[in-house]
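In: Build me a model:
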Amino acid sequence: MGALLSVVVPIYDVARYLTECLDSLAAQTHADVEFILVDDGSTDDSGDIAAARAAADPRFRLIRQPNRGLGAARNTGIRAATGDYLAFVDSDDVLPPYAYEVLVGTLESTGSQIVSGNVALFNSRGMWQSLLHRGTHRQTWLRVRLRGRRNLVYDRLACNKVFRRDFWAGHDLWFPEGVRYEDIPVTIPAYALAKTIDVLPVVVYHWRQREAGAEESISQRQAEVANLVDRFAAVRSASRALAAVGDRSLKNHYDTTALRSDLRMFLHLLPDVADTEYRQRFLELAGEFLTEVQPAVLDRLAPGLRVAWRLAAEGRLPELLTVVTATRTGDPPPAVAGVPAGLYRSKPRLRTALGSVTWSDGRLRISGNALRASVPAGRPGPMLRALWLREQGQGRRPLPAPARSRLLRSRAGQPAVDDLPARSGFTASIPVRALRSAAGWRPGTWLVMTGVVDRAGQPTTGPVQVGEIVPALPAAWVAPGVRAVPVLHDGALRLRVELPVAWATGARVHDDHLVISGAVGVGGTVPLTVTLSRTPQVVWRRYPTNAEPDPDGLPGQGGVAFSCRIPLADLRADAGPQTIVGTPAQGWLVGFATGDGPDSGGADRELPVGDGFVELHPAAGWPGLLVEPADHGQLSVRLLPAGPLVTWASVDDSGLTLGGACVTGGAPSLVVLRHATDLRDAAAPADRELPVEAVDEGWLVRVPATGPDRPDPGRWWFGFRPADDDQVCELPMSLRVREGLGLADAAGAGAAPVRLVPDRLHRVALVSS
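Out: A predicted model of the protein is given here:
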């Protein structure tokens, strides 16, 4: 009898990375697993490292074979697998400890054939969200099909997934051998063949990006002819597989995404690669692929890409180089003789990026940027902006414009989000009481819409979309028993009105247990269980509740109370070592069920924090335990890694001061600011080192608001350098910053040049403007 899960790890000359990879596998909290190590003829010490691990840990098995390539090594591992589930790991990458527990647990719960989790990229400077997975894995989707979630074709990686092995074998899936980009011809058809798929927003895979001085990975060697040939072959294989499935719309959608992303990077390389063979081979491959693409696919592309691929299909290299050079920075394509004028036309599209979401005096205040996508970033021009809410759901009433929309003008000086210009910034204030009908409050969801009008009077409208950096999304109690909750759905901002039946009132540590207290609204039912989940909608564990009279209650809400005891030992496994800068926070979301689970008719729900909830920050003996609101105001539990901990912050006209108590391993030797948006860029602004001052209650560091030591503009993560290590680790913070602590708090007005802001992953960054 084999293990429940088989993980195939092909190995070839990765000695410098392999131990870190194998350590992350050995630390997996999912116990019923076998790791099949396939040494594909390594010429360095990789084989010896793998053999030592297999000898020391019976979960690891080693297979040796002559070098035949990644696809062949994976196929060897598949033949040796015995588990009911199948997964793959590249031997230079790492996984968080909960990865397979979450992935396999999801499939066990849903019965789907494939589950796919979010991906973070990392190097020695830090970790950041994979842009390919930013849009596909923003929220949980369970039991979906590819035709219903077509953007999943952007998720071509095999290693962030777990497959049912009977599904894999039933469709005779194998990786192509002797070529690169083995994932695409397998994952895209697998998505199309699966009856249902689960998609999780929690990061389950850390994908290494090799740096200068190290051997580049396959995906980083784009300028090689062999790389070009194999990429086109992989894309054509996936496209033909979708055609064989018989769903023409899926094939067309995949072809569109391939021309926008997979193949676009080679298109944009052409002006920089002087190799005649490379350019000629590109034209041949592009021409062959485009003969299999429907004409309507090109119509879906932006004008610059549309013109460029038309020229590539016709083999017009000089004109193609001119167009690519002009358009790869976002400018419109220049006129080219013989290209129909219709290819240059584009439908006006609104481009937005949400900057912040806060609450003040019962109003939802948002800021961000909005402009027409066709307007060059450097010349946005003056625009009028309107903001309004549109109620979602069948039978919902539209909101009349004068009462529930507000015309806004562009405000110079608003901070830019992503690469949108500051002059496109807007702020808005939404009075939530306007959503209350004459009959009273009722549940509902409203899409936040915006529109711009340019100098010519051309209007462009659309939903407010999030950018690359997703802000925190706090909820607010707007009336007794009524919550207003900003949420993201497919990347668009919505405002949801809820009438919760239960909520958390407090948390404390007692007798080696975390005790969560809660209340139930009038007429509600006391929850039978409290749940912990590492990702929304997928329960990790359930704990029974105790009902008892509520002597205090919540003002004006009445009801009864309940409590739940969670053994701290259940949480202790998550208190791992220090992590690199930018690592997503780990922890659990807290929910409840009125029955034993969905099968008993008691659906699992989020447990929001009540009005007046007191957050639990470092407790005696548990300095890294945080119980606080997460996105949507849902109760969350986190355990921070051992090490120094920021517990307070203050601000005055000179700048920011942060400090902590020496409760988890002493004070840091040095605090480091690392530029957050450029972790992947070796040419990013240099780290800023902040000296640590010892004080009676612990330690502190100062961030100046003026002078030569003030941080350059941008977003910065806090790190620290341990006394015995050169690695910069994440500096955990137990303080919660809701609206951005900055100099405006001290000065009373004006934009804060230095401020602290949270993100939706519960990290706190410094922003300098």
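In: Please make it C-alpha for all contacts and neighbour counts, starting now.
Out: OK.
In: Now for S650: which residues touch it?
Out: By CA atoms under 8 Å, 6 or more residues apart in numbering, the contact set of S650 is 656-658.
In: quick one: it from L107, how far?
Out: Counting by CA to CA, to the nearest Å, the gap from S650 to L107 is 46 Å.
In: picking up where we left off before, just put the contacts of S650 in TSV and tack on neighbour count and distance to L305.
Out: Below are the contacts of S650 laid out as TSV (neighbours: other CA atoms under 10 Å; distance: CA to CA, whole Å):
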residue	neighbour count	distance to L305
L656	21	46
T657	15	49
L658	16	48
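In: For burial, what's the neighbour tally of E628?
Out: E628: 23 surrounding residues under other CA atoms under 10 Å.
In: which SSE is it in?
Out: Using DSSP states H and E, E628 maps to strand 625-629.
In: Same check on L320?
Out: Going by DSSP H and E, L320 is part of helix 317-327.
In: Please generate a structure for the following sequence too, so the two can be compared:
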Amino acid sequence: MLVSVIVPVYKVERYLDECVASIVAQTYRNLEILLVDDGSPDDCPAICDDWAEKDDRIRVIHKPNGGLSDARNAGLTRATGDCIYFVDSDDTIAPNLVERAVATMREYDADLVMFQFDTISENDVPLVSDYRHNDFDTVMVMTPEEGIKAQVKAEIDGYFWSFLAAAPIYKDHGFSFPVGRKIEDMARICNVIGEARRIVRIPEVLYHYRLRKGSITSGWSPQLIKDWMKAADDREAYILDRYPDLKGFMRLQQLTFFANLDYETIRQSVTASLHIDPEDANELRRRIDRLRKDMDDSGDAVPESTDSLLDMLKDSVDDAVDDFKDNFKEIRDDWIRISRGWKEYMHDKETDRD
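Out: Below is the predicted model of the structure:
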């Protein structure tokens, strides 16, 4: 079984050798390694060519800069493997990552294998992290529907380097990453999960995710927030088209997400000069109203405490746009009080199900 490893490369000359070395050193040897030089202005193009001279499994694609999605799409087009795996060029992978993923595929007759990851600093120092994605300690076998629900509930992260997938999941469904936008993983993760036959999650740390200042999503901006909303819309559109029975689940999850937004976070976003645009604020309010109406039309009940939190959120956005005036502390205190009641309600619901 040939595994294609796709590595988009841009302005990572400090980390690229370490990344490629970790791929070349895989205990599973039947690899096709595609280094996609996305018009990098530093020494990355030469570093890629040097690696291709050392290892005949490596092919280099030099292309004009088009962004991460464009680079991934270029690699995906050229990939010929039975399985596809993406690696970010400033990260590293465990020596047995591909071996363990392929072995798990064969053992469980799965076409999508997910694993855990840890975090490292720019200087390779291990960092403490607490991702819900890693919060399991036994092998989990899931249907596509179960995987989608877990992803929407943030129990599975959207990182494309956190799983290895059979190539037909991409090749047979016209898959491509959205070019010209960020948050591309969230926009397409459910397209992969939804086209799998069987998903297996293994409790093994096989990827080392580097947190650094220069990464694409290291800083928030108004445009990044808009890209996030587009990604959420893309994800929802795919799920509702492919799995229409999940419509009620999706509506409630979105309302729950908005209900959990912290008023303090909104305040800090404004004071940090992220500036909530009035048009964005209006769209947020309209989106909440649409979701509520969809829930009412479908006959699905929205918990009263969630409704209260949503009203508070809409009020808080209005106040943020108006520079918060004089009632920040009062609304924040109410927010905390109602949020506590909402969490108790959700805990009781889970207890009743058990």
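In: Tell me how the two chains score on TM-score.
Out: Once superposed, the chains reach a TM-score of 0.81 (TM-score structural alignment, normalised by the length of the second structure), with 339 aligned residues with a CA RMSD of 3.6 Å.
In: Tell me the secondary structure at L86 of the first structure.
Out: L86 of the first structure falls in the strand class when you classify it by DSSP: H, G, I helix; E, B strand; the rest coil.
In: what do you get for H30 of the first structure?
Out: coil.
In: shouldn't it be in contact with Y100?
Out: Yes - between H30 of the first structure and Y100 there is a contact under CA atoms under 8 Å: 5.9 Å.
In: Comparing these two, which residue is more hemmed in?
Out: Ranked by neighbour count (other CA under 10 Å), H30 of the first structure and Y100 place Y100 first, with 27 against 19.
In: name the element the aligned residue in the second structure for that one belongs to?
Out: Structural correspondence for Y100 of the first structure with respect to the second structure (TM-score structural alignment): V98. Taking DSSP H and E as the definition, one finds V98 of the second structure inside helix 97-108.
In: how big's the offset between the helix or strand following that helix and the first structure?
Out: For helix 97-108 of the second structure, the succeeding helix or strand toward the C-terminus, using DSSP H and E, is strand 112-120. Comparing strand 112-120 of the second structure with its match in the first structure after superposition yields a mean distance of 1.4 Å (mean CA distance after the TM-score superposition for the first structure).
In: which helices and strands sit right next to the lengthiest strand in the second structure?
Out: For the second structure, the strand that runs over the most residues, judged by DSSP state E, is strand 199-210. Applying 3 or more CA pairs under 8 Å, 6 or more residues apart in numbering; DSSP states H and E, one finds that strand 199-210 of the second structure contacts strand 92-93, helix 97-108, strand 112-120, strand 140-142.
In: Pipe these into CSV and attach distance to F175 of the second structure per row.
Out: Formatted as CSV, these follow (distance: least, CA to CA, whole Å):
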stretch, distance to F175 of the second structure
strand 92-93, 25
helix 97-108, 21
strand 112-120, 15
strand 140-142, 22
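In: Stretch 36-43 of the second structure maps to which residues in the first structure?
Out: The aligned range for stretch 36-43 of the second structure is 38-45, by TM-score structural alignment.
In: That stretch: which residues count as buried?
Out: 38-42 (16 or more other CA atoms under 10 Å).
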